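Enquirer: predicted model and sequence follow; I will ask about them next.
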Amino acid sequence: MRIYKSRAVRAITTAVAVGLVATGCSSDRDGGDAKGGDKDTFVFAGAGDPGSLDPALASDGETFRVTRQAFEALLEHEPGGSKLVGGLAEKWSSDEAGKVWTFNLRQNVKFHDGEAFNAAAVCANYDHWFNWKGTYQSSAVSYYWQTIMGGFAKNEDAEAPKPNYKSCTAKDENTAVIEVNEPSANLPGGFSLQALAIHSPKALKEYEKQDASAKGDAITYPKYSQEAGTVAGTGPYKITKWNKGNKEVSLTRFDDYWGAKAKVKNLVFRTISTEETRRQALQAGDIDGYDLVAPADVTTLEKEGYEVPTRDVFNIFYLGMSQSANPALKKPEVRQAITHAIDRENLVKTQLPEGGKAATQFMPDTVAGYSDKVKTYPFDTAKAKDLLKQAGEEKLSIDFCYPTEVTRPYMPAPQDMFELMKADLEKAGITVKPKAMKWAPDYLDATEAGSCALHMLGWTGDFNDGYNFIGTWFAGPDKQWGFKDQKVFDAVNAASEVTDPAGRTAAYQKANEAIMEYVPGVPISSSPPAIAFAKNVNPPKVSPLTQENFAEVSFK
């Protein structure tokens, strides 16, 4: 998922955060002192607030962690893995051209508002997204729709992608047929995305009465997406409350769920922005689990008897460069110099958990299409200085944005990682002008708009295809990067059009080689993020895609 688009939190000091953790949820528990299996509320701490209760308007892990419990897509991934399995569609198929996708839907499925799920509901959702207008067409709002299905029925922005969605037809009550104009490497994987999860048609009608709006880079999201009561999915939990003051979202078991019922009645997601405070809350018994365990805390917690499973590596952390924000970055020697200036091995050694790896390209080596033949840029301060001299940029001064109040799977300690890279760049003679920005919405909107010359971002894959990584950024012009290089774009898109698996893998390798020859940014590292649970918790299967299903959780 586009984890860098996470919706985060306002600052809270450790003392305040601990106070909230200790007291904020006592009314949600069964008397506050029940043990083991008597508990009816599971409290989980994430690093940031969700940005929206409508996953279609999001592209970040913290939002999807919450909405995934309430909304389901046509396809899902097997528990703990990356293999596609049936979701709201029991079976699916496509024609030979990959343009017509047929979904045989589950029967006797209800939405949280009592509406029946059927093929007409599927088509109502896809047509709703296709007909978005105004601010909804902003890539910051409809990122995933544009990534998977292109543009809209009527593009209002000349830079909007050409629409690939053609139509959705309810062939019968339990058969939906979705047609696209051109085959895509994003399908069928895209049908599993939370951003394309299915909502109640009744809820959609309410959504359509409200607009999103924008002022500069700042987005104002519609009211229905910011408070519980309107959104309605088919998942094992329904969203019942969003207490922004206490940074909590509450969900309640949906007793009419079509599948296995959630084992715990109430589910609470709480925002605790710092790793240390999340650990302290778990050790104090104030929460039952948390994500993004600090590397140094994994062994400590395991020795104390906590469950601390580690996910498989499926992410990439990178230093982004926006050529539109600083014209010096248009010079390849400058981009190469910055890449040589960063000591990636030191960053991995000091900042990431065991199993972290320095990156050479914009995908981890666990994804088919990873190439051993990409051009590499080893740490070399002298080389960086020489390249800057060649470019006439010995006195380069550059803005470097970094996020505050957030932790991400690929970026455990953003400020520490920023400071290391800043020091590396300064050793090469580059004047770094720090720009600390609140993760959401400031940092996310600014990087999306290409306003930050240098910036730290990352990605955890949505599904197991190379295009989900490199196609995310380099299939065409993107404001985040601000460059146009047809050789790169053509290489990435050529890979997406190959249907033979072996041929596609080879094409992705060629695309990775073209990207790193151009070097639009610096791939830094990949990391295996850990997740922690209390001693009395039976955890869910952990997912390399960070797609845990908390309906699987129970108390011992």
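Expert: All right, it came through fine.

Enquirer: going by C-alpha atoms from here, please, whenever you check contacts or count neighbours.
Expert: Noted.

Enquirer: centre of the chain to the longest helix along the chain, how far?
Expert: Criterion DSSP state H: the longest helix present in the chain is helix 501-518. Offset of helix 501-518 from its chain centre (CA atoms, centre = their mean, to the nearest Å): 23 Å.

Enquirer: now do stretch 528-543
Expert: That offset, for stretch 528-543, works out to 19 Å (CA atoms, centre = their mean).

Enquirer: please apply the same query to stretch 270-278.
Expert: That offset, for stretch 270-278, works out to 19 Å (CA atoms, centre = their mean).

Enquirer: residues contacting that stretch, please?
Expert: 9, 11-12, 14, 17-18, 43-49, 246-249, 290, 292-294, 405-407 (CA atoms under 8 Å, 6 or more residues apart in numbering).

Enquirer: what subset of those residues is buried?
Expert: Applying 16 or more other CA atoms under 10 Å to the contacts of stretch 270-278, the neighbour count classes 9, 14, 17-18, 43-49, 247-249, 290, 292-294, 405-407 as buried.

Enquirer: can you flag which of these belong to strands?
Expert: Val43, Phe44, Ala45, Gly46, Glu248, Val249, Tyr290 (DSSP state E).

Enquirer: please report how far the fourth one lies from Phe269.
Expert: What it means is Gly46. According to CA to CA, to the nearest Å, Gly46 and Phe269 sit 7 Å apart.

Enquirer: do the third one as well
Expert: When distances are taken as CA to CA, Ala45 and Phe269 turn out to be 6 Å apart.

Enquirer: for the fifth one, same thing?
Expert: When distance is defined by CA to CA, Glu248 is 6 Å away from Phe269.

Enquirer: one more: the last one?
Expert: Relative to Phe269, Tyr290 is positioned 9 Å away (CA to CA).

Enquirer: overlap in contacts of those two?
Expert: In contact with both Tyr290 and Phe269: Phe44, Ala45, Gly46, using CA under 8 Å, 6+ apart.

Enquirer: need these in a markdown table with distance to Trp101, can you?
Expert: What follows is the shared contacts of Tyr290 and Phe269, written out as a markdown table (distance: CA to CA, whole Å):
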| residue | distance to Trp101 |
| --- | --- |
| Phe44 | 37 |
| Ala45 | 38 |
| Gly46 | 36 |
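
Enquirer: also this one, for the comparison:
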Amino acid sequence: MRARRLRAGIAVAAAVTLAVAGCAESDRADDSSSSSSDKTLVFGVAGDAKALDPALTSDGESFRVTRQIYETLVRPEEGGAKIVPGLADKFEPDSSGLKWTFTLKKGVKFQDGEAFNAAAVCYNFDRWYKSTGLMQNPDVTYYWQTIMGGYEKNESADLGQSLFKSCKAEGDDKAIIETTKVTSKFPSALALPSFSIASPKALQQYNANQVTGSADDIKYPPYAMEHPVGTGPFKFVKWDTANKTVTLERNDTYWGDKAKLKTLIFKTISDLNARKQALRNNEIQGYDLVAPADVAALKSEGFNVLTRPAFNVLYMAINQSGPAKAALSNVKVRQAIAHAINRDAIVKAKYPEGSTVATQFQPPGLDGYNDGVTKYEYSTDKAKALLAEAGVSNLTLKFWYPTEVTRPYMPDPKGIQELITADLQKAGITVQLTPAKWSPDYLNGVQANADHDIHLLGWTGDYGDAYNFLGTFFDHQTPEWGFTNQALFDAFAAADKEADAQKRFGMYKDLNKQIMDYLPGVPVAHGPPSLVVAKNVSGIKPSPLTDERFVNAEVK
């Protein structure tokens, strides 16, 4: 697994920065009395896509578009995180857990008319595995490296052995994929858009592997910018960079239920207020990342606010190798900090309706969640008593918090920090504040050095397995947390390689208990982000993974 610093850095592309401004241009959708099947829906997004080859991207805005064009072998259930069949009707391991047989749907075609089959699946896996040059840059094939680890021939010492070993086609409808070890990531992570199956003919025709430029200035090939071809319900029409729009249209040869819309347009409007006004003016018919403060007003105006299930966590990390390491290495001091924070008040004051206090570092609803973990109720007196038991007085903590950003799990960083600071001061703890710009100063500062005692950060899940939360944080030593707990690390390694899913889920429960007893930080909240659509739009089901499918969207 690659360092989380890289992960969070790439995730910045999906952040809504407060400093960015933009304006809505008029792209009023057809509002005539034509049938629903002739309608256009324009959806406002916060930022431009990076590229339209999902194998080469990791940002949310690229994925929002490519999820409509492409499909994966397995996918999250609609509106949830559970893995269900996608282009594969069945997926079964052998007795070793190393060979998986994917039985593919029949009669599926790519949007260029080519047949989807096992040979096409293996072509895609071999393409990723045999990447060379800039295709091995972590900013280009980030999720391959995060999930698979390495390539056929690694060109960097930072890369390890590949999890992927081989793919073999048995006839047209069976792809046999072999891995080098059993891991919780497989096959769940194949639901990520980066593992979408593309047309081999189009990949070759439009030079999909010819990534050029430099590590600091990557140039994507024609396939990724002008000719994406998948099996999905919408096909690519054009990317108008001047007007900041990506236009898709219904794929009339789609194997499943055809899209109800004729045209789907994603339009970049960077400024949140401009997106809101564009919705009110019917220049767009929906947008994402609704500000919590806007939810009530939009509902009162008749708009449909769609709240996603919370699939994230905000935490306050405690760095045991920071300036106050002598005190913070004592579990009683960490317990005192946890008791000092009034998390109920934070959720009520700073989070939208439906948010909950976090009791552990994964959201409820994922297998492995443990209602029996140690909980740390708000009590200033208990915090003071624990500090006294630890023999710690005059404790000073360097508290880093981010500026110029909001995240679904952290809608108001400064406001949340102020409430935590006030709580800590009530318990007799002195707080020294260090605000830092989200990217790159804050992310680099809290994840790559030790000049912090506590800080705010969080995580939104990539796919539906608890290890994607717990393992991301705690399965190895990192500068963010600054502790070494080999027993915990060994427990993670054992859970990750457990082939029996039900046994693994039980191990996750045990890990949650161990983590909350050891208390490397304080989980704070789970916040459900929202999107909004016009009064006459229906058929979009909110997804905890932002995997909204527009195939069933209607404009009436």
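Expert: Sure thing, it's come through. This one's a predicted model, so the numbers in the text were calculated from it and none came from an experiment.

Enquirer: TM-score for these two?
Expert: Scored against TM-score structural alignment, normalised by the length of the first structure, the superposed chains reach a TM-score of 0.83; 538 aligned residues with a CA RMSD of 3.7 Å.

Enquirer: Asn549 of the first structure: which of the shared contacts of Tyr290 and Phe269 of the first structure is nearest?
Expert: Phe44 (12.3 Å; CA to CA).

Enquirer: thinking that closest one is in contact with Asp286, fair?
Expert: No - applying CA atoms under 8 Å as the test, Phe44 of the first structure and Asp286 come out as separate, 9.6 Å apart.

Enquirer: follow-up on the earlier one: can you pick out the most distant pair from the ones in strands among the buried ones among the contacts of stretch 270-278 of the first structure?
Expert: So, these by CA to CA: farthest apart are Val249 and Tyr290, at 14.5 Å.

Enquirer: Gln68 of the second structure falls within a helix, correct?
Expert: Yes - counting by DSSP: H, G, I helix; E, B strand; the rest coil, Gln68 of the second structure falls inside a helix.

Enquirer: and it, how far from Ala310 of the second structure?
Expert: With distances taken as CA to CA, Gln68 of the second structure is found 22 Å from Ala310 of the second structure.

Enquirer: kindly report the same for Ser188 of the second structure.
Expert: 19 Å.

Enquirer: so is the residue of the second structure most remote from its centre in a helix, a strand, or just coil?
Expert: Within the second structure, Gly391 marks the point farthest from the mean C-alpha position, 41.4 Å out by CA atoms, centre = their mean. Following three-state DSSP, the label given to Gly391 of the second structure is coil.

Enquirer: okay, now Asp95 of the first structure: neighbour count?
Expert: Summarising burial for Asp95 of the first structure: neighbours were counted as other CA atoms under 10 Å, giving 10.

Enquirer: skipping its backbone neighbours, what lies nearest it in space?
Expert: Trp101 (6.8 Å; CA to CA, 6 or more residues apart in numbering).

Enquirer: now the end-to-end length of stretch 531-540 of the second structure.
Expert: 10 Å.

Enquirer: list the buried residues of that stretch.
Expert: So, applying 16+ other CA under 10 Å, buried residues of stretch 531-540 of the second structure: Leu531, Val532, Val533, Ala534, Lys535, Val537, Ile540.

Enquirer: adding distance to Tyr351 of the second structure and secondary structure, write those out as CSV.
Expert: Formatted as CSV, these follow (distance: CA to CA, whole Å; DSSP: H, G, I helix; E, B strand; the rest coil):
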residue, distance to Tyr351 of the second structure, secondary structure
Leu531, 15, strand
Val532, 17, strand
Val533, 21, strand
Ala534, 24, coil
Lys535, 25, coil
Val537, 26, strand
Ile540, 24, coil
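
Enquirer: and which of those residues is nearest to Phe236 of the second structure?
Expert: Once CA to CA is applied, the member of these that ends up nearest Phe236 of the second structure is Ile540, at 19.9 Å.

Enquirer: my read: the closest one touches Thr546, true?
Expert: No - between Ile540 of the second structure and Thr546 there is no contact under CA under 8 Å: 11.2 Å.

Enquirer: neighbour count: Ser188 and Ala310 of the second structure, which is higher?
Expert: Using other CA under 10 Å, the more surrounded residue of Ser188 of the second structure and Ala310 is Ala310, with 25 against 20.

Enquirer: ok, now which ones touch Arg5 of the second structure?
Expert: With contacts defined as CA under 8 Å, 6+ apart, Arg5 of the second structure is in contact with Leu443, Asn444, Gln447, Ala448.

Enquirer: isn't Ala390 of the second structure right up against Val333?
Expert: Yes - using CA under 8 Å, Ala390 of the second structure is in contact with Val333, at 6.6 Å.

Enquirer: neighbour count for the two, which is higher?
Expert: Val333 (23 against 15).

Enquirer: how far away is that one from His526 of the second structure?
Expert: Distance from Val333 of the second structure to His526 of the second structure, by CA to CA: 25 Å.

Enquirer: same check on Met135 of the second structure?
Expert: 35 Å.

Enquirer: compare those two (neighbour count), which wins?
Expert: Neighbours were counted for Met135 of the second structure and for His526 using other CA under 10 Å; His526 has more, 31 against 20.

Enquirer: what's near enough to touch the more buried one?
Expert: Going by CA under 8 Å, 6+ apart, His526 of the second structure touches Ala310, Phe311, Asn312, Val313, Leu314, Ser355, Thr356, Val357, Ala358, Pro363, Tyr409.

Enquirer: how many residues are close by Ala525 of the second structure?
Expert: 28.

Enquirer: what about the host helix or strand of it, how far off from the first structure?
Expert: Using DSSP states H and E, Ala525 of the second structure sits in strand 521-526. When the first structure is overlaid, strand 521-526 of the second structure sits 2.1 Å from its aligned residues on average, using mean CA distance after the TM-score superposition for the first structure.
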